[in-house]
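>>> Output the structure for:
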Amino acid sequence: MVVYFSVAVKLAIIFSGLFLWVGMFTGVWKYWQIRKSSQARAHYYVDIAHRSSLLYAPASLILAVLAAFSVWSELWNLVFVLLNVFFFSASILSYVLHGFLKDTYNQFKQPHRLGKRILPKSVMTFCMCLLVLSELFATGMLILGAGLYLF
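Sure thing, here's the model as predicted:
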């Protein structure tokens, strides 16, 4: 039996595996920091990078299933999946950067730091609004598309 998967489904599955793999690598990094720390703790953002990667892996599989059952065109399903995996990836990358730079324990604390640089509040606000709106819209559309197919 040959099963056809759209590009959206394939990408969501691949990103699920990549997020799992990043979660494993950041887990090694977390363990290494715990071993070196006198308090037996990793940097806050190393821990967040590890956990978020492991949580985005199954989330991406859910997106794959939703896209597989969605009534929307392949192009729209691809857009909805890409919006999610882009922001999942950007989030993980920001956590990894903060963990590597050890520049903050709260990326939302003002002033917003990235290494030695200060980010304008407007940049952080814009990025977070874009992330929230994109992920909620894209996931909502996949849920609606799958719901229309299933019911």
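>>> okay, CA-based contacts and neighbour counts for the rest of this
Noted.
>>> Find the nearest non-adjacent residue to the most centrally placed residue in the chain, please.
Closest residue to the average C-alpha location of the chain: Phe88 at 1.7 Å, with Cα atoms, centre = their mean. Once flanking residues are discounted, Phe88 sits nearest to Tyr56: 6.7 Å by Cα to Cα, 6 or more residues apart in numbering.
>>> I'd say that neighbour and Trp21 touch.
No: here Tyr56 does not reach Trp21: they are 11.0 Å apart, not a contact under Cα atoms under 8 Å.
>>> which of the two has more neighbours?
Comparing Tyr56 with Trp21 by neighbour count (other Cα atoms under 10 Å), the higher total belongs to Tyr56, at 23 against 15.
>>> Next, the structure of the following sequence, for comparison with the previous one:
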Amino acid sequence: MGCSIGLDAKITLLAAGVIFLLALGLGVWKYRQIMTSDEHRAHPYVDIAHRAALLYAFATLLIAVFVHLSAWPVWVNLLAAMVVVFFFVAAIAGYMFHGARRDTVNQFEHPTRALELAMVLLIIGEIGGFSVIFAGFIVGQLL
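Purely as a prediction, here's the structure:
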């Protein structure tokens, strides 16, 4: 017997589970690199991808709670949550890309205009998306 939660919270919880499963898989990749490298270390971006995925999975779980308690309509919560999740997953994918290519240990060492734009969009998307959900929580639970 489960509790009743909205579609917006269910989809956000699903995203948290998928990201957590990705984190577990990235842990296998990291472990494999640790065991096969001469220094017994994974590439820095494989390590970053693994850690980021773990953190983003739990951040997405936290977002799901705020979504569940938000006063906004399902479509507003879902849109805001998925914007945040999109940027979480995009960041993980970027780290995986650099880890697989082994092309850098610091993607900001020689930043491109595309990277600068991506970072601005990420900042706006993550902070903006969560702010919408958090405002819905405040309206729904505190006012």
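>>> Now do the same contact list for the residue nearest to Phe88 of structure 1.
Tyr56 of structure 1 makes contacts with 16, 19-20, 88, as judged by Cα atoms under 8 Å, 6 or more residues apart in numbering.
>>> Ok, Ile92 of structure 2 next?
By Cα under 8 Å, 6+ apart, the neighbours of Ile92 of structure 2 are 49, 52-53.
>>> Turn these into CSV, columns for secondary structure and distance to Gly25 of structure 2.
Output for the contacts of Ile92 of structure 2, formatted as CSV (DSSP: H, G, I helix; E, B strand; the rest coil; distance: Cα to Cα, whole Å):
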residue, secondary structure, distance to Gly25 of structure 2
Ala49, helix, 11
Ala52, helix, 13
Ala53, helix, 10
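>>> Checking the residues you listed against structure 1: which ones persist?
By both residues aligned by TM-score structural alignment, their matches' Cα atoms under 8 Å, these still in contact after alignment to structure 1 are 49, 52-53.
>>> now the residues you listed in TSV, with distance to Thr36 of structure 2?
Formatted as TSV, the kept ones among the contacts of Ile92 of structure 2 follow (distance: Cα to Cα, whole Å):
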residue	distance to Thr36 of structure 2
Ala49	18
Ala52	22
Ala53	22
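>>> Any quick ChimeraX command for the buried ones out of the contacts of Ile92 of structure 2?
To isolate the buried subset of those in ChimeraX, counting by 16 or more other Cα atoms under 10 Å, use the following:
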select :49,52,53
